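Chemist: Let me see the structure of the following:
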Amino acid sequence: MSDQPGEQTVPTTATRGAVDLTSLGGGASPATGAAQAGAGAPAEAGGDALHVQASDATFNDAVNRSIRVPAVLVVVSTRLPESVVFLGTVVEVARTLGGRLQVVSVDVDSNPGLARALQVQSVPITIGLVQGQVLPMFAGAVPADQLKQVFEEFLGLAVQQSVTGRLNLAAAELESDELPPLHQEAFDAIERGDLPAAAAAYEKALAQNPSDTDAKLGLAQVQLLTRTQDVDPAAARAAAAGDPSDIAAALTVADIDLLGGHIDDAFARLIDLVRNTSGPERERVRTHLIGLFDVVGNHDDRVKKARTALMSALF
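Modeler: Below you'll find the model as predicted:
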């Protein structure tokens, strides 16, 4: 589990806390990139994407892009799903900033060079990239409203460093209108009613890119449809009412409520069940509830409220 975030601060100078990563990737150093690109240079290929994934080999490209457009680096681990969820929150907050901020993500599990250079102790961690410098921000996950405040302060620092470029998000979105192949495969499978094939396609997409939030959402939705396609709602509700300790019946009714748009009811049912169970049964209910959060989307206010209620039920 990641460390809890402390006071959220942004460095006050471009050199405070800077990390030397020029040995990674064999590419140009930030200084070389500045000489080649200049503050007003056009975006690099793919450089206008709101969210880009970096690696040991490509990280210097991301650093060099920060000479034109400020960026935040989010370090995640595929072994900690909460860190990937937080990355999605960062991307959504960045989307509200009109192209003033790019999000760069790194999977620490597959990029040991960056893990060593950044001295990663826990994930997620968030780091600023501006004017070719790597500046520590904070560790842990924070709510969207706090992120917005920290990012605005960071952008103010970028202005002081004369880094005021913007991403051409409209052009980037036009280029990405076509679904990725595995997403299209999943969509086609759903259209013909082949839910196992749709799930398999989304699972392949997540295996290739664990940060693919659209694939995660799609898979959760397909799994919900699969669980409920042969369910008799009346019989399920009768079973749950007749035996409040019947975990399977309660999970099924929560699924039905969610499909029917009764999201708060579905969440409340399972949170109450978490509160009144223990051991493996509690973990089974908690895991199912987290899956329903994925179906609705982790930025939905109802999910945020339910997460808080779940924490209270657990502790």
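Chemist: Going by C-alpha atoms from here, please, whenever you check contacts or count neighbours.
Modeler: Will do.
Chemist: thought residue 240 was touching residue 256?
Modeler: No. Residue 240 is not in contact with residue 256 according to CA atoms under 8 Å; the separation is 12.0 Å.
Chemist: One more, please, to line up against the first structure:
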Amino acid sequence: MLELGQTNDAAAPADLIKDVTEQTFVADVMEASKEVPVIVDFWAPWCGPCKTLGPQLEQAVTAARGKVKMAKLNVDENQRLASALAQQGLPLQSIPTVVAFVDGQPVDMFQGAVPQSQIKEFIDRVAAMKSGGGEDDGGLSEALEAAEQMLTDGAATDAAQTFAAILGEEPENAAAYGGLVRAHVAMDDLDQAEAILNGAPAGISKAPELEAAHAKLELAKQAAGVGPVAELQEKVDADPNDHQARFDLAQALYATGDVQGAVDQLLELFRRDREWNDGAAKTQLLTIFEALKPQDPIALSGRRKLSSMIFA
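Modeler: Got it, this is the predicted structure:
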């Protein structure tokens, strides 16, 4: 029996960390993530980096003290499930791959062995994400959904007002803060968007919602000086190895809302010369992926294609 103030760290891994299979994945990941975020470590016995990353993940999850759980999936023993998840957009061609699930959906991920500090940042970021099974929030979730819908429908001014009202109730609501930045980007008020972003409270400054808003702002600033799509397309058609023209075309396509077209051009540039301009194609792709929602099909498919070229 524990006395007040004591913790049973030795027993924590049994509750927080599980080996999962095709048969238990739905219960231990999809359903469990509706109560608390779950990170899934996709690994294999022959994978050297997996042997380093796994224990580091377990240590970080245990240190989070129940704010996040961990599931370990051996892809060799669960090939059908891994294949099905890959077909749904998860980039599982290379391992280790670590994917975070909230409310049954993938919300964040990374690949390869990374430093312990980055693992902690990832765990902290995921642990801060709220699943739908929590306490009543006084209607803030509904207001957030309404504001996001306004933004999707092109009513950026109304969305900005709604996001601002939410922040009046909850000043450190990262989703509302990121939404307010994105609303001003949509209104082409980039200076105000940057000012709002720079004024974010320290407690949420590294939240994924703000990182995504920052990426969207940077892309909007880049797009301000690019030429017409038609002219840039003609340049690329005339000389497919004009890498600068293809890069500019990708920026122009993104500026017009053709995100898929931008990703396709950048992937083609990476295929032709991955080192061009200090790896500018890869950097731009990662910026676009960060600006999109993690479960966005364009982001999931693009990450998968980029990963397959990196590790080919």
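Chemist: Let me see the TM-score of these two.
Modeler: TM-score of the superposed chains, computed with TM-score structural alignment, normalised by the length of structure 2, equals 0.48; 205 aligned residues with a CA RMSD of 5.0 Å.
Chemist: that older thread, more crowded one of residue 240 and residue 256 of structure 1?
Modeler: Counted by other CA atoms under 10 Å, residue 240 of structure 1 and residue 256 do not tie: residue 256 has more neighbours, with 23 against 18.
Chemist: Now do the contacts for the more buried one.
Modeler: Counting by CA atoms under 8 Å, 6 or more residues apart in numbering, residue 256 of structure 1 makes contact with 228, 233.
Chemist: in which helix or strand would I find it?
Modeler: helix 247-259 (DSSP states H and E).
Chemist: buried set for that helix?
Modeler: Buried positions in helix 247-259 of structure 1, judged by neighbour count with 16 or more other CA atoms under 10 Å: 247, 249-259.
Chemist: Which is the succeeding secondary structure element to that helix?
Modeler: Per DSSP H and E, the first helix or strand lying C-terminal to helix 247-259 of structure 1 is helix 263-275.
Chemist: All the helices of the stretch 51-200 of structure 2, residue numbers only.
Modeler: Here the stretch 51-200 of structure 2 has its helices, by DSSP state H, counting those that start in this stretch, at 79-87, 116-127, 140-152, 156-169, 174-186, 190-198.
Chemist: ok, now structure 1?
Modeler: Secondary structure of structure 1 by DSSP state H: the helices cover 30-37, 59-65, 81-95, 112-117, 144-160, 169-175, 181-191, 195-208, 213-228, 233-242, 247-259, 263-275, 279-296, 301-314.
Chemist: And for the stretch 201-312 of structure 2?
Modeler: Secondary structure of the stretch 201-312 of structure 2 by DSSP H, counting those that start in this stretch: the helices cover 208-223, 229-238, 243-255, 259-272, 280-291, 297-310.
Chemist: So which of those is nearest residue 20 of structure 2?
Modeler: The closest of the helices of the stretch 201-312 of structure 2 to residue 20 of structure 2 is helix 297-310. By CA to CA, the value is 22.6 Å.
Chemist: Report the inter-axis angle for that closest one versus helix 259-272.
Modeler: Relative orientation of helix 297-310 of structure 2 versus helix 259-272 (axes from the mean of the first three to the mean of the last three CA atoms, to 10 degrees): 0 degrees.
Chemist: in helix 297-310 of structure 2, what counts as buried?
Modeler: For helix 297-310 of structure 2, a neighbour-count test (16+ other CA under 10 Å) marks 298-307 as buried.
Chemist: Just name the closest of those residues to residue 221 of structure 2, please.
Modeler: residue 299 (20.5 Å).
Chemist: Isn't that closest one up against residue 289?
Modeler: Yes. With contact taken as CA under 8 Å, residue 299 of structure 2 and residue 289 are classed as touching, separated by 5.0 Å.
Chemist: Residue 162 of structure 2 is in contact with residue 145, isn't it?
Modeler: No. With contact defined as CA under 8 Å, residue 162 of structure 2 does not reach residue 145; the gap is 10.1 Å.
Chemist: Tell me which of the two has more neighbours.
Modeler: residue 162 (21 against 12).
Chemist: measure the closest residue to the more buried one other than its chain neighbours to residue 252 of structure 2 for me?
Modeler: Nearest residue to residue 162 of structure 2, sequence neighbours excluded (CA to CA, 6 or more residues apart in numbering): residue 147, at 5.8 Å. Using CA to CA, to the nearest Å, residue 147 of structure 2 is found at 27 Å from residue 252 of structure 2.
Chemist: now residue 181 of structure 2
Modeler: 21 Å.
Chemist: ditto for residue 160 of structure 2
Modeler: As judged by CA to CA, residue 160 of structure 2 and residue 252 of structure 2 stand 25 Å apart.
Chemist: With residue 218 of structure 2 instead?
Modeler: For residue 218 of structure 2, the distance to residue 252 of structure 2 (CA to CA) stands at 14 Å.
Chemist: Looking at those two now, which is surrounded by more residues?
Modeler: Using other CA under 10 Å as the criterion, residue 218 of structure 2 and residue 252 rank with residue 252 on top: 26 against 17.
Chemist: Surely that one touches residue 223?
Modeler: Yes. Contact criterion CA under 8 Å: residue 252 of structure 2 and residue 223 qualify, at 6.1 Å.
Chemist: want to throw the helices of the stretch 51-200 of structure 2 into CSV with distance to residue 39 of structure 2?
Modeler: Listed next are those as CSV, based on distance: least, CA to CA, whole Å:
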stretch, distance to residue 39 of structure 2
helix 79-87, 15
helix 116-127, 8
helix 140-152, 23
helix 156-169, 29
helix 174-186, 21
helix 190-198, 28
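Chemist: tell me the most buried of these?
Modeler: Of all those, helix 174-186 carries the top mean neighbour count, a mean of 26, counting by mean count of other CA atoms under 10 Å.
Chemist: and that one, what does it pack onto?
Modeler: For helix 174-186 of structure 2, the elements it packs on are helix 140-152, helix 156-169, helix 190-198, helix 208-223, judged by 3 or more CA pairs under 8 Å, 6 or more residues apart in numbering; DSSP states H and E.
Chemist: and the angle for the shortest one with helix 208-223?
Modeler: In this structure, helix 190-198 of structure 2 runs at an angle of 150 degrees to helix 208-223, with the same axes, to 10 degrees as the basis.
Chemist: just checking, what packs against helix 190-198 of structure 2?
Modeler: Looks like helix 190-198 of structure 2 contacts helix 174-186, helix 208-223 (3+ CA pairs under 8 Å, 6+ apart).
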